[in-house]
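[1] this is a predicted model, with the sequence first.
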Amino acid sequence: MDTSQIETALKAVKYPGFSRDIISFGLVKNIEFQEGVAKVHLALTTGDPRIPTQVKADVENVLAQLDGVTSADVSVVVSKPKTPPPASGDARTVTGPAQQALPGVKHIIAVASGKGGVGKSTFAVNLACALDRVLTESGRKRRVGLMDCDIYGPSTPLMMGVSRQPEIQGEMLIPVENFNVRVMSMGLLVDEHTPVVWRGPMIMKTIQQFAANVEWGELDFLIVDLPPGTGDAQLSLVQTLPLRGAIIVTTPQAAAVNVARRGAMMFGKVNVPLIGVAENMSYLEGADGARQYIFGQGGGRRTAQALETDFLGEVPLDPLLREGSDLGIPIVISDPQRPASQAFMKIAERLKAEFPVTEL
């Protein structure tokens, strides 16, 4: 037994409320091992007194299971956040003062991709609708929101079947709503024939306004559809909102997979945990049940392995998925039993299990 083995074992300890471990978060400052005694020094920044206690207990449990460790000495130094924590039940952050809470919003999840053309917006729309179904079936009265930050190509309004402009109450925009999902998009604020030709600072300002000047209300989940790539919009988002994590969407072929890996690395650099990788357009299933892997096979799973994160599943090619997007009726709503719909439902169930929505 040595310190490197102890460090590897501690990767099993997740920070409360996140899928990311305490090693990758940089919370373990020192590890010593001598004559059967394992000493671990932790440094946390939190205003929640329950978190240090839970992390300390989890570390002690892991150390107790290691062969060669006869006793554990775990010390925790706790620092208070530089900014006041948001109210109980609101989306929170552990990363820094630049981010702001959204009152009433529990969990903010980003949907991202390294490149365009992988069906990311379609994925975000159907995931939001699937989450609403899952939460409704469990008796939750809070709702789901969908923030379309794909500034240059805002397709969410079309896919969600909404077109009216948001109402304004005071200084706040009121999201439009359909299928029990609250939606805000640049596509609702500009004429559909007007191209969005903006520089970085204008994009940053818009995303900040979507966070600060939209009355989202009480939400269990806010799904954020990012534009592809790793530019101003992505960086503005992670600097503005307390993200719980990010889902990376890719298609199976090598061109998409390689770009997806690079795009996902951006979240690691800004301390946003990866929830996992989802593969879109995985296969086309014929009437006889035979599958055709038009874009190749296994790229999403390989991406997840390379990023050391979870593989969330495959979403098949389905003509009804495309038709539903064009008609403004997501397939999760129009035909919840289709294989594509079931793939979204499984991911929604996974999010509900990983990010508790019970009242705090």
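    Good, I have the coordinates. Residues are numbered from 1 along each chain as shown.
[2] from here on, just use CA atoms for contacts and neighbour counts.
    Will do.
[3] and the longest helix seen in the chain, which residues are buried?
    Using DSSP state H, we find that the single longest helix of the chain is helix 120-137. Judged by neighbour count using 16 or more other Cα atoms under 10 Å, the buried positions of helix 120-137 are 120-135.
[4] and stretch 168-187, by the same measure?
    Neighbour-count burial for stretch 168-187 flags 172-177, 181-187 (criterion: 16+ other Cα under 10 Å).
[5] reformat the residues you listed as a markdown table; add secondary structure and distance to Pro316.
    Shown next, in a markdown table, are those (DSSP: H, G, I helix; E, B strand; the rest coil; distance: Cα to Cα, whole Å):
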| residue | secondary structure | distance to Pro316 |
| --- | --- | --- |
| Met172 | strand | 39 |
| Leu173 | strand | 36 |
| Ile174 | strand | 34 |
| Pro175 | coil | 31 |
| Val176 | strand | 29 |
| Glu177 | strand | 27 |
| Val181 | strand | 24 |
| Arg182 | strand | 26 |
| Val183 | strand | 25 |
| Met184 | strand | 27 |
| Ser185 | strand | 27 |
| Met186 | helix | 29 |
| Gly187 | helix | 27 |
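[6] quick one: which of the residues you listed is nearest Pro319?
    Using Cα to Cα, Val181 comes nearest to Pro319 of the buried residues of stretch 168-187, at 23.5 Å.
[7] my guess is that closest one contacts Asp132. True?
    Yes: Val181 is within contact range of Asp132, at 7.2 Å (criterion: Cα atoms under 8 Å).
[8] okay, one more to line up with it:
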Amino acid sequence: MSADSPADEVRRAVSAVMDPELRLPIGELDMVREVVVTGDVAEVAIALTIVGCPAADRIEREVRAAAAGVAGIGRVDVAVGVMSPAERAALTERLRGGRRRMPFGPESLTRVIAVTSGKGGVGKSTVTANLAVALAGRGLAVGLIDADVHGFSIPALLGLVGRDGLPPQPTRVDDLMLPPVAYGVKAISIGMFLPRGERGGGAVAWRGPMLHRTIQQFLTDVYFGDLDVLLIDMPPGTGDVAISVGQTLPHAEVVVVTTPQTAAADVAIRSALVARQTGQKVVGVIENMAAMTLPDGTVLELFGAGGGAAVAQALSTDEDVPLLGSIPLDAQVRVGGDTGAPIVVSHPDDPAARAILSVAERLVARPRGLAGRALPVTPR
């Protein structure tokens, strides 16, 4: 058996470099072209997916480092080109798996969890963002869709903002969108597509058909790759988006967020009932802004007590709906939201962070029904 040539060794090393947006090796993406080794000089040609690829500098730098790491290579020259339209079309078709339908249907092995609330202001988006980061921290592949189109906040909560203070725009490879990644979470939000230059990224004033189309595009045209969990940050209430998501993802699991306050708890129950009408399964309740312990040991119940347990009990009619956890009121949660540093990362030992991490553990430990799902197993 003959030994590999220096060019083969360089090609193997370079092919293992990961595309930071697609999260796949560039060799697997057919981005490595000619590799020539003359003496101790390696010449490597690569083709990026699009002109102006935001990851170009990083890919070139890592290709250069990978080639230089091969024994006997003293200098590396990298030539950077761009895929042809035909090559790009072939790549997007391969990434889609030859399918143009929504990849998170009932047969998918991805666990889809919609996080909802009856009313705004209960911290639903903050809880969702922290849950996503907590799950990614456990080694899971996590995607996050900001379905709160009118009140989008996920990009800011994850620190996905540029120097202009606006969310980064996803890279487009033909009609496929590559979601930005923060803390290991692939996230998409309407805030990434609005006109630049306006504080907050502008406002969205859309009705049902536009909202439905947006959700459909997020589910179909965004390349998340293989996910373990897809979280959906739902808008509060029982409006058009809740109905669209329910009709599109009737197999999704639903987690309800409420505060201990009775008024918030009563409204939260309604959002869960609408989810059930579309066939979705309510798997738990999260109580946010629960009692906090002050430095002198005093317990402050700023929003009352018992709301989360009351919602869980009210929903436990035909089947048990557990209270997954109570997240205490914590100033660091607010600070993390303002700075884009989720508390589960910035202050993992704070009581609120520990409560969120515990909820994440309970969610992933929950058994899944695989009826109707095509398992990736080939009979022999």
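    Arrived safely, thanks for sending. The structure displayed is predicted, hence computed values, not measured ones.
[9] now the common contact residues for Val181 and Asp132 of the first structure.
    143-144 (Cα atoms under 8 Å, 6 or more residues apart in numbering).
[10] what are the ranges of the helices in the first structure?
    In the first structure, the helices defined using DSSP H lie at 3-10, 50-64, 120-137, 156-160, 200-212, 232-240, 254-269, 299-307, 319-327, 331-334, 339-354.
[11] which residues of the second structure does the fifth one align to?
    Okay, so that is helix 200-212 of the first structure. The aligned range for helix 200-212 of the first structure in the second structure is 208-220, by TM-score structural alignment.
[12] buried residues in the matching stretch?
    Those buried within stretch 208-220 of the second structure under the rule 16+ other Cα under 10 Å are 211-212, 214-216, 218-220.
[13] please produce TSV containing the residues you listed, extended by distance to Glu34 of the second structure.
    Below are those laid out as TSV (distance: Cα to Cα, whole Å):
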residue	distance to Glu34 of the second structure
Leu211	46
His212	45
Thr214	41
Ile215	41
Gln216	40
Phe218	36
Leu219	36
Thr220	34
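[14] just give me the closest of the residues you listed to Thr92 of the second structure.
    Nearest to Thr92 of the second structure among those is Thr220, at 12.5 Å by Cα to Cα.
[15] so that closest one sits against Pro103, correct?
    Yes: using Cα under 8 Å, Thr220 of the second structure makes contact with Pro103 at a distance of 6.8 Å.
[16] what touches both of the two?
    With Cα under 8 Å, 6+ apart as the test, Thr220 of the second structure and Pro103 reach no residue in common.
[17] give the equivalent position in the second structure for Lys346 of the first structure.
    Per TM-score structural alignment, the equivalent position to Lys346 of the first structure in the second structure is Ser358.
[18] that match - nearest residue in space that isn't next to it in sequence?
    Take Ser358 of the second structure and drop its neighbours on the chain: the residue closest to it by Cα to Cα, 6 or more residues apart in numbering is Gly325, 7.4 Å away.
[19] now which residue in the first structure aligns to that neighbour?
    Correspondence of Gly325 of the second structure to the first structure, assessed by TM-score structural alignment: Gly313.
[20] got the angle for the longest strand along the second structure vs helix 262-277?
    Criterion DSSP state E: the longest strand present in the second structure is strand 281-290. Strand 281-290 of the second structure and helix 262-277 meet at an angle of 160 degrees, taking axes from the mean of the first three to the mean of the last three Cα atoms, to 10 degrees as the criterion.
[21] residue range in the first structure corresponding to strand 281-290 of the second structure, please.
    Aligned by TM-score structural alignment, strand 281-290 of the second structure falls on residues 273-282 of the first structure.
[22] do stretch 117-133 of the second structure as well
    Going by TM-score structural alignment: stretch 117-133 of the second structure matches residues 113-129.
[23] show residues contacting the longest strand of the second structure.
    By Cα under 8 Å, 6+ apart, strand 281-290 of the second structure touches 122-123, 127, 251-260, 272, 275-276, 301-305, 307-308, 311-312, 321-330.
[24] end-to-end on stretch 171-187 of the first structure?
    In stretch 171-187 of the first structure, first residue to last residue: 19 Å (Cα to Cα, to the nearest Å).
[25] next one: stretch 149-166 of the first structure
    From its first residue to its last, stretch 149-166 of the first structure covers 16 Å (Cα to Cα).
[26] same deal with stretch 204-221 of the first structure?
    Stretch 204-221 of the first structure has an end-to-end distance of 22 Å (criterion: Cα to Cα).
[27] residues contacting Lys352 of the first structure?
    Shown in contact with Lys352 of the first structure (Cα under 8 Å, 6+ apart): 131, 134-135.
[28] please apply the same query to Pro180 of the second structure.
    By Cα under 8 Å, 6+ apart, Pro180 of the second structure lies in contact with 21, 160, 168-170, 186-188.
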